[in-house]
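Colleague: Quick one, fold the following:
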Amino acid sequence: MPSTNHKLQMVKRFISVLIFLIFIPAILSAQGDLLIKVPDSSNQHLQFLQAHHGIKLRYRTPDFAIIQVPLKSGSIKAHQDALNELPDPQVLDTVTPGFNYYVLWVPSADERTAIERYGEILYQFGGLSLLKLHINLESILLDLPVHHRAKLPANIVLPDFQPPSFAPSISASPQQQSVIQGLLDQADGMRWVWQTIALVENEDLQRPGQFFRSRYALRVRDAVQFDDKPQPDHACDNSADYIAQQFRSYGLEVEFDSFDHRRRSALGTLIGEYVMRNVIATLPGKGPNKDRIYLMVGHYDSIASKTPGWDGGWRRMAAPGASDNASGIAEILETARILSQQDFDYTIRFIAFSGEELFLFGSKHYARLVRERGDDIAGVLNFDLLGHDPDGNLDIHVLGDEGSQWLVNAFGAAAERYRLPIDLRLKNDPSFIFSDHSPFWDIGIPAVMVAEESSLDAPDESTEYIHSQEDNLTKISIPLLGELAIKLAVATLAELARPIVGSSPPLNPDIFWESKGIAVSNPSPTKGDEVMISAEVTNAGPVPVENITVQFVVVNPDGTSETLPEQSVALSVNQPKTVSNRFTPATWGVYTLRAVVNDDTRVFESNFNNNRIETELTVMDPRVTIENIVAYPNPLRLNQPRTALKLTYTLSRDAEVIVSIYDTVGEQVLESVFLAGDNGGQLGANDAFTWEGKRNLFEFVAPGVYICRITATDADGESRTEGTKIAVIR
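Modeller: Got it, this is the predicted structure:
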């Protein structure tokens, strides 16, 4: 006889096929947004695509990005215009209502086969798979034998500037270093072990001697079932109460952040409503930066979905979650205990998230709250999977995206300064979106994940026990691992938040550009004129600094950039210094001039947000001129799908442009008019004209040689005409 669990799986597979059959007509007929893979592009290029074509950045790796290109006005041509802006686009899918995209760690063929019973794998890379799945089948992913799984965000916010990735040197006074060392001396590996045990056992606070041994996020007091199943108990809420109790015992301000979670069946029927809680403890800042906040976060919920019978038995089954993530919450509790004894300039919030194992619901909710309230979050430190190290090496990963590398480097600098014997692996990997740092990346906030080495470099080492009842206390490594992780957290957070010691000055200097901005020697240059750029930089103290790097970056009209030769300056306290450099614009258009100071983070500052300023410089000519004419592909092959000739050219000023195509006997084949200031008639590069090889957009022309003429007429009535030849073949 088949088991109950096997019957449930068969029912789910039948429902998934039924849903696919219901929606397939809509999929086949839809002209929706396109999901496209492109080679990794610069932030400037992706921001250009967002501004001009409304694309959404859905996912990013060091090697490629996945973007969503919108269908505008129901036109396939709108897709084509956007695609023409992309380098080597690969269309992965047409976005259809009712479906979501997920990234899963599924390295084996058997696991991929199991996944494909419910959804479509669109792309595979490095052991990960991009899955398209109907929204009602999302809960099935929790039952499948995969560890890393995440839903693609709707859109990732791109920062205006990407900080570089060099290790900082933190400026702390000897007195402040002594205070931080004293805090480090209080780290106790055995206390970390005891806290981990307490979280795993999860003793009922109302009935001492009774143990839940689970922190599954749906086991909450405030729950309503609509499927005639029993009400869950309060195992997860009990753990939240324990964590809050611990925070209060350290004298911290504690609050619960509640949010609703609904679960539906594969057919969309509501089967349960649950109120989950994040636990937030605040150590208020006492200095001039008290309104700026560092977050130390981790998830306290657990799951054992890879243990047989979980789907129907989660209300009573154990889900110890020792390494994932009682170990991380124990790190947070111990760090909070130690830091609560010291006043800091910045505010620190310690947050235990719920719902992480259900696609990061708690951290996504809190990130939305942060954005709505406008909280000034300086950085996020996420601790996850820090209990088990199978090879005995004390190696820890600190992982961030490009915009978070200064925060990654803060860990490296702190570990070096306080001589922590850790093999620290610093990583830049925006593709790792499987934990609670990821929702903060989505809204442009620097965030890092701190985790045991094996969970990142070799995730298959942990998949055998993670998300199962095997993730128990036997997986907790020697106390020294926990103690070193606590010291790493204490040292880094203390350096960032700046301990206040008597009347001591702030821990870190602040280097910034004066408000007058960037000055240029010639505000109205033409192509080929040399331009002097200058700006004033100031060190607000508390101490003089030396060997500070200063750079000017010129962003060309086409989005490419040129970094002018680097300079090194010494800055006394509150004495502005003028720095300058020269460049010669090679083409017409609008340039962005950017001044950057301390870009190698040689000095670790209290505020990195004022280290760059920028202005625009328009380079034009009073006489209308047409240059850099390129027609491609040339020759143009007729009757080829998605093939059209694109004409690009550069104008020395805004002008009305007429593009005409003639055959060899002088008969006009096509004419297009572009208004001054629009793409096609704007200063700088223009690429609005396309031609599919048709006469007046209807019938294909005969193979042969054609003449393309471009006539530009400026506001003064002066005109200029240039031309190029186009070959047409079959």
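Colleague: C-alpha only now, for contacts and for neighbours.
Modeller: Will do.
Colleague: burial of Leu480, as a residue count?
Modeller: A count of neighbours around Leu480, defined by other CA atoms under 10 Å, yields 15.
Colleague: now do Thr549
Modeller: For Thr549, the count of nearby residues is 18 (other CA under 10 Å).
Colleague: Ok, the one 4 residues further on next?
Modeller: One way to gauge burial is a neighbour count; for Val553, by other CA under 10 Å, it gives 18.
Colleague: Find the helix or strand that it is a member of.
Modeller: Using DSSP states H and E, the element containing Val553 is strand 545-555.
Colleague: With Ser568 instead?
Modeller: Ser568 is part of strand 567-571, with elements assigned from DSSP H and E.
Colleague: contacts for whichever helix or strand comes after that strand?
Modeller: Moving toward the C-terminus from strand 567-571, the next helix or strand (DSSP H and E) is strand 577-583. The contact list for strand 577-583 (CA atoms under 8 Å, 6 or more residues apart in numbering) reads 530-538, 550, 552, 564, 571.
Colleague: Turn the buried ones among those residues into a named ChimeraX selection, would you?
Modeller: Selecting only the buried entries of the contacts of strand 577-583 in ChimeraX, with 16 or more other CA atoms under 10 Å as the criterion:
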select :531,533,534,535,536,537,538,550,552,571
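Colleague: So which of the contacts of strand 577-583 sit within strands?
Modeller: Restricting the contacts of strand 577-583 to those inside strands, with DSSP state E as the criterion, leaves Val531, Met532, Ile533, Ser534, Ala535, Glu536, Val537, Thr538, Val550, Phe552, Leu571.
Colleague: quick one on the thing from earlier: the strand holding Val553 - contacts with which helices or strands?
Modeller: Helices and strands touching strand 545-555, by 3 or more CA pairs under 8 Å, 6 or more residues apart in numbering; DSSP states H and E, are strand 561-563, strand 567-571, strand 589-597.
Colleague: what's the most buried one of those strands?
Modeller: Using mean count of other CA atoms under 10 Å, the stretch among those with the greatest mean number of neighbours is strand 589-597 (a mean of 22).
Colleague: by how many degrees do that strand and strand 567-571 diverge?
Modeller: Counting by axes from the mean of the first three to the mean of the last three CA atoms, to 10 degrees, strand 589-597 lies at 50 degrees to strand 567-571.
Colleague: how about this one, so we can line them up?
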Amino acid sequence: MKLLKTTFLCFFISVLSTSAQSVQDIINSVDIDIITQVISEFSGEESTIVDGNSVTILNREYNNNDVAADYLVEKFEQLDNLTITDQAFNTSGRNIIATQLGQTNPNDIYVICAHYDTVADYCADDNASGVAAVLEAARILSTQCLDNTIVYALWDEEEIGLRGSLFYSNEAASNGDNILGVLNLDMIGYDGDAPGQPGDNEFDIDVRNIAGSIAMKDAIVNVLNSYVFDLDVIVVDPGTSFSDHASFWSNNYSAVLLGESWETNDQTPFYHTSGDRFNTLDLPYLHEMVKLTTAYMATVGGLVSVDNTVSQTPTMLTANQTSASYQWINCDTDLPISGATNQSYTPTVSGTYAVEVTSGACTEISECFEFDTLGLDSFVASEVKLFPNPVKSQLHIDVSGIDGAIALDLFDVSGKLILQKTSSDHITSLPMKELPEGVYFLKLTSAQKTGTYKVVKK
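Modeller: Sure, this is the predicted structure:
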């Protein structure tokens, strides 16, 4: 059983979750800090960890982007409920694809996609911005029960002829795949107004009367008008064919391009140059664009309203979904707790716990929550960073915001203590190369706080 990424919150908080139960909750869950971190790493502004090594992804040109592709694979691997395909379509091209199978209509497929290759260094807007949006949609929606299948696709070799998306589209058509809509995101982070200042915030939807593309455009506009976004739409018909959505038009699939407004000449002036840097992006505008695209995918994906949030008191955990079946799980062992099948559960020992909620045909698992019978507070997310996770050799623990010694205890899924260490360093490394592949749990304890984190060893 795979659990969602662990979140630790203080014991006195009444309702604990970052998971969404409605489209509005989906919108509220879009995290600009996560988006900007991905763009900074993927455009080479900051170093990152790939395959256990510190790297800088400065350039993603088609014959120089294997590290970038590996980064994307590892990002998808951190999420649950996804099947990942590393699709080699020629000697150098790799599409990175993650599929979330629909619970009710698995053959009804919607695609959200972006290209990740470039023609120069950096290229934050073109198209790290679109890549970050696809990853953010996957981060949020992979925790949810959906009626329909969503494919999160990141294409290679767009810049030299739409090769990656065309390969996928041709193969899908040959297989008879029932793709009902393709949302292509290409350059969604630049707005000509001063970053963060009020302005037109216009964006283009490029569309043509092919298959159900017009209806797809209308559905996006309907989402735009149904919730509050600081965006104004410009419909371009006939729209451009110079991006990956055109590969699907060629096979008579419904598809649109969503991006900053080329129609009003409000595209980045740094297009296809190494001047396309992170500091040229308008982050509030980008945030709105990702909220809209994620909300649209939640809508067409058929978001099922299963409440997997948990309420907590100093003595009890309670699932907020009523009229359901429940199974409480010990996150420290990744195993169900025998007999713990009621809506509420009272832990007898300190640890991390989650609940599996089954309502109708859908089952969702809550996040893991720290429950401390000793009364210690939990570390907040910004205080502890673990990377890489999944890990192959060295696990790095960054506690730069914490002073004093911290005890580190690594357990396997059976609860057996594997490694133990005390450190006062801001960054500590644990050797994991010789450990078997599988799930482990790292418990950190300072004088004032504690937390337990899920680690996947590859």
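Colleague: looking at the helices and strands packed on strand 545-555 of structure 1, which is closest to Ile329 of structure 1?
Modeller: Shortest separation from Ile329 of structure 1 across these is recorded for strand 589-597, at 37.2 Å, computed as CA to CA.
Colleague: Give the aligned range of the very next helix or strand once past that closest one in structure 2.
Modeller: Sequence-wise, the next helix or strand downstream of strand 589-597 of structure 1 (DSSP H and E) is strand 612-619. Counting by TM-score structural alignment, strand 612-619 of structure 1 pairs with no residue of structure 2.
Colleague: what do you get for stretch 377-384 of structure 1?
Modeller: Stretch 377-384 of structure 1 corresponds to residues 179-186 of structure 2 when matched by TM-score structural alignment.
Colleague: ok, and what's touching that stretch?
Modeller: 108-115, 126-127, 129-131, 133, 212-213, 216, 243-245, 248, 253-259.
Colleague: 7 Å instead, please
Modeller: Stretch 179-186 of structure 2 is touched from outside by 108-114, 126-127, 130, 216, 244-245, 253-259, with contacts defined as CA atoms under 7 Å, 6 or more residues apart in numbering.
Colleague: Serialize the contacts of strand 577-583 of structure 1 to JSON lines and add fields for distance to Ile726 of structure 1.
Modeller: Converted to JSON lines, these look like this (distance: CA to CA, whole Å):
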{"residue": "Glu530", "distance to Ile726 of structure 1": "36"}
{"residue": "Val531", "distance to Ile726 of structure 1": "38"}
{"residue": "Met532", "distance to Ile726 of structure 1": "41"}
{"residue": "Ile533", "distance to Ile726 of structure 1": "42"}
{"residue": "Ser534", "distance to Ile726 of structure 1": "46"}
{"residue": "Ala535", "distance to Ile726 of structure 1": "48"}
{"residue": "Glu536", "distance to Ile726 of structure 1": "51"}
{"residue": "Val537", "distance to Ile726 of structure 1": "52"}
{"residue": "Thr538", "distance to Ile726 of structure 1": "56"}
{"residue": "Val550", "distance to Ile726 of structure 1": "47"}
{"residue": "Phe552", "distance to Ile726 of structure 1": "41"}
{"residue": "Leu564", "distance to Ile726 of structure 1": "39"}
{"residue": "Leu571", "distance to Ile726 of structure 1": "58"}
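Colleague: Could you pull out the helices in the stretch 1-150 of structure 2 for me?
Modeller: Ranges of helices within the stretch 1-150 of structure 2 are 23-29, 32-42, 66-77, 129-141, based on DSSP state H, counting those that start in this stretch.
Colleague: tell me the angle the third one makes with helix 32-42.
Modeller: Think helix 66-77 of structure 2. 150 degrees.
Colleague: Okay, buried residues for helix 66-77 of structure 2 please.
Modeller: The neighbour-count check on helix 66-77 of structure 2 (16+ other CA under 10 Å) flags Asp66, Val67, Ala68, Ala69, Tyr71, Leu72, Val73, Glu74, Lys75, Phe76, Glu77 as buried.
Colleague: From the contact counts, what lies against the longest strand seen in structure 1?
Modeller: For structure 1, the strand reaching the highest residue count under DSSP E is reported as strand 270-283. Helices and strands in packing contact with strand 270-283 of structure 1 are listed as strand 223-225, helix 235-249, strand 253-264, strand 347-353; criterion 3 or more CA pairs under 7 Å, 6 or more residues apart in numbering; DSSP states H and E.
Colleague: JSON lines please, covering the ones you listed and showing distance to Val579 of structure 1.
Modeller: Below are these laid out as JSON lines (distance: least, CA to CA, whole Å):
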{"stretch": "strand 223-225", "distance to Val579 of structure 1": "63"}
{"stretch": "helix 235-249", "distance to Val579 of structure 1": "49"}
{"stretch": "strand 253-264", "distance to Val579 of structure 1": "46"}
{"stretch": "strand 347-353", "distance to Val579 of structure 1": "35"}
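Colleague: nearest to Val657 of structure 1, of these?
Modeller: strand 253-264 (56.2 Å).
Colleague: how much does the closest one deviate in direction from strand 347-353?
Modeller: 30 degrees.
Colleague: could you point out which element follows the host helix or strand of Phe689 of structure 1?
Modeller: Under the criterion of DSSP H and E, Phe689 of structure 1 resides in strand 684-691. Past strand 684-691 of structure 1, further along toward the C-terminus, the next helix or strand under DSSP H and E is strand 694-695.
Colleague: Noted, bye for now.
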